[in-house]
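K.L.:
No sequence on hand, only this structure:
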């Protein structure tokens, strides 16, 4: 395995972060991986990290890869020790999936020391929603009584089907808040509430976001039409005890550029719904240089830690919209310079409170398409455009996820993307290529564009806030 690579953040004395662990570029590994995968040949396409998130106890980072794998990375006990950093990260668990999944929800009661809490929810095409244990007990052979290698199989399943048919619906977004007794799944024009303890049963509640799907005129102008791509629970839903299920006000976003709020404490009533296209166009007139942030479909909705503001992030966008929910549908401001205008990938951001009382706004951490991670400070304290306070170059490709540890001192970032620009640069360079080079070039030119692709850098990295850098700047 390749060792962690040095970045500008580790070499710059002005950087506020320090690299403490990394997988290295997983697309360049040629040897057998720790999870028993076969060796990778030169020129072969490999999977890359699409998303990363922390478990509830902050001990494990879960990643979703483009090659249909779920990986779990447990943090080293001496992660923050400067003498042993940067650590080399290897997955302690790998779950291969038969179908692709875009949603991964770890249990809100996850505790690494309690194996029965190490649960995740996954939804794949043409399958029910499934619950897996990250560390299943080893199966016992019936012949000699010896234990065999544990196999990951669904422990529970929750059918999500179309009414009056036997067609499975794929959940395009899921939400599993504390205390973990219920979860919400979303698909096109519908939200559904499930009880975790009722395995094999249909949803307890179905909420249609439009009155009817049979005719365009019946849903026109009412609710929001389109595939729901993201869900976010209001931070006070479970903290103040207003809902025993942890489900209160939920913000949903769609690929059709709509945002809706649904109150699950009141049987899922729609509180508000509005389109964001006009708001994104307004940013062009007030942004530096007259260039708006753009956008082509909501990829993430995020509540501020205080619950007063809602952040809306889109694909093919160079910013994040900030709404004050006390004035529904009214744009407060937007975050500038989150460069992703040419990327269809999901770029997830994270928030963290600036102070204990939340009076000083909050921070927003997000990656970009060029591998830079940027931080906006005191968000919510001003109107209009908001530029980043500082940044660092963490990767060489699109940063799909930037997520903060619950304690706020460690940041996890993952990167990866396909490269279509350099699709023919390595043509005929492989050692195992035989035959006429001209014929091979002609065959490659005839391939569809999506097949003529190559890997960009893909890695998972952990960073910690470097307290020494601030002292040096003050001196």
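P.N.:
Perfect, thanks for sending it. Model, not experiment: these values are computed from the prediction.

K.L.:
Please make it C-alpha for all contacts and neighbour counts, starting now.
P.N.:
Will do.

K.L.:
tell me which element the residue positioned nearest the centre of the chain falls in.
P.N.:
Taking C-alpha atoms, centre = their mean, the centroid of the chain lies closest to residue 51, which sits 4.2 Å from it. Taking DSSP states H and E as the criterion, residue 51 maps to strand 49-54.

K.L.:
Second structure for comparison follows:
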């Protein structure tokens, strides 16, 4: 079996879910109460591996002009899709200095929805959402490849601080998190998570903006960092995550709950987070229940209601021989 869900995202208004799968497809599913026109959702097949996707932050189903999302697909520009009609609205080409199309590992809108961002190896590209094409501004994360300053490595994930400061965090495969603004060249600060050999797969700010949660490939922990003051790791949640497959997590809108899955098909919920990023239930461990037979690739909390969406699946390999084959040989 080769097809499985890799990642899911609730829409900002909570009416539908966007998913990417191993069959190189992007699917949109609606909740039963959704008022969007295309009641049955749709499936996009870009034809290449989907690296990332991101909703327009001000999306609301009652305003069709806001119902859109961007995708990053291998060897293709960043593409802006209409979530009502599944039609392509615009493309933003990330071009290297050597004039090769680059595929961002992480993409995002800014909170206002006026810019599109794409993260590649050693640079962040910025686009005005109303100026598609080859109009991106290349912002290097280090002066030169040999310069020890700045942020090195393949930029793999990003998250905007919700406090309105204009700061966004970018995770790298060298285990660092860089903090950036549009006004400052290079990172304004750098956090070393100690995961240099594994690579970060997700960074997420807490709703208050003071804490940053991170996880990595083959990572059995989700870490909470105090990024406003000390830069220290305040808390770690443990899970069975020894896999190269990305295992996503999410926070509730008030920051009091964290959800994640593991490779055994369990969903884990850490509840009652304190103001300093620690959990009152840290001694008891998370609430855990069996949700799927395969690895839980994502567990996303609804932006407004007490709902949890999960996705699952993993690669299954046939044994090189079986008992039946041995019996036939005998």
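P.N.:
Everything's here; your move. Worth saying up front: this structure is predicted, and the values here are computed from it rather than measured.

K.L.:
Give the aligned equivalent of the residue nearest to the centre of structure 1 in structure 2.
P.N.:
Using TM-score structural alignment as the criterion, residue 51 of structure 1 maps onto residue 7 of structure 2.

K.L.:
List the buried residues in stretch 279-289 of structure 2.
P.N.:
Within stretch 279-289 of structure 2, the residues scored as buried using 16 or more other C-alpha atoms under 10 Å are 279, 286.

K.L.:
Please enumerate residues in contact with it?
P.N.:
235, 237, 266-274 (C-alpha atoms under 8 Å, 6 or more residues apart in numbering).

K.L.:
Which of those ranks first by neighbour count?
P.N.:
residue 267 (25 neighbours; other C-alpha atoms under 10 Å).

K.L.:
excluding its backbone neighbours, what's nearest it?
P.N.:
residue 261 (4.4 Å; C-alpha to C-alpha, 6 or more residues apart in numbering).

K.L.:
Trace the one you found over to structure 1, please.
P.N.:
Match for residue 261 of structure 2 (TM-score structural alignment): residue 367.

K.L.:
roughly how far apart are its match and residue 286 of structure 1?
P.N.:
23 Å (C-alpha to C-alpha, to the nearest Å).

K.L.:
so residue 219 of structure 2 makes contact with residue 241?
P.N.:
Yes: counting by C-alpha atoms under 8 Å, residue 241 is a contact partner of residue 219 of structure 2 at 5.3 Å.

K.L.:
so what's residue 260 of structure 1 up against?
P.N.:
Per C-alpha under 8 Å, 6+ apart, neighbours of residue 260 of structure 1: 223-224, 251-253, 270-274.

K.L.:
circling back: surely the residue nearest to the centre of structure 1 and residue 401 touch.
P.N.:
Yes: between residue 51 of structure 1 and residue 401 there is a contact at 5.3 Å, judged by C-alpha under 8 Å.

K.L.:
Overlap in contacts, the two.
P.N.:
348, 414.

K.L.:
what's stretch 21-36 of structure 1 aligned against in structure 2?
P.N.:
Going by TM-score structural alignment: stretch 21-36 of structure 1 matches no residues.

K.L.:
Report the contact partners of residue 66 of structure 1.
P.N.:
Counting by C-alpha under 8 Å, 6+ apart, residue 66 of structure 1 has contacts 47-50, 100.

K.L.:
Now do the end-to-end distance for stretch 225-235 of structure 1.
P.N.:
Distance between the two ends of stretch 225-235 of structure 1: 26 Å, counting by C-alpha to C-alpha.

K.L.:
Pull up the aligned stretch in structure 2 for it.
P.N.:
The aligned range for stretch 225-235 of structure 1 in structure 2 is 152-162, by TM-score structural alignment.

K.L.:
mind listing what's buried in the matching stretch?
P.N.:
152-162.

K.L.:
how about those in JSON lines, adding distance to residue 199 of structure 2 and secondary structure?
P.N.:
Formatted as JSON lines, the buried residues of stretch 152-162 of structure 2 follow (distance: C-alpha to C-alpha, whole Å; DSSP: H, G, I helix; E, B strand; the rest coil):
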{"residue": "152", "distance to residue 199 of structure 2": "12", "secondary structure": "coil"}
{"residue": "153", "distance to residue 199 of structure 2": "9", "secondary structure": "coil"}
{"residue": "154", "distance to residue 199 of structure 2": "9", "secondary structure": "strand"}
{"residue": "155", "distance to residue 199 of structure 2": "9", "secondary structure": "strand"}
{"residue": "156", "distance to residue 199 of structure 2": "8", "secondary structure": "strand"}
{"residue": "157", "distance to residue 199 of structure 2": "10", "secondary structure": "strand"}
{"residue": "158", "distance to residue 199 of structure 2": "13", "secondary structure": "strand"}
{"residue": "159", "distance to residue 199 of structure 2": "16", "secondary structure": "strand"}
{"residue": "160", "distance to residue 199 of structure 2": "19", "secondary structure": "strand"}
{"residue": "161", "distance to residue 199 of structure 2": "21", "secondary structure": "coil"}
{"residue": "162", "distance to residue 199 of structure 2": "24", "secondary structure": "coil"}
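
K.L.:
Thanks a lot, catch you later.
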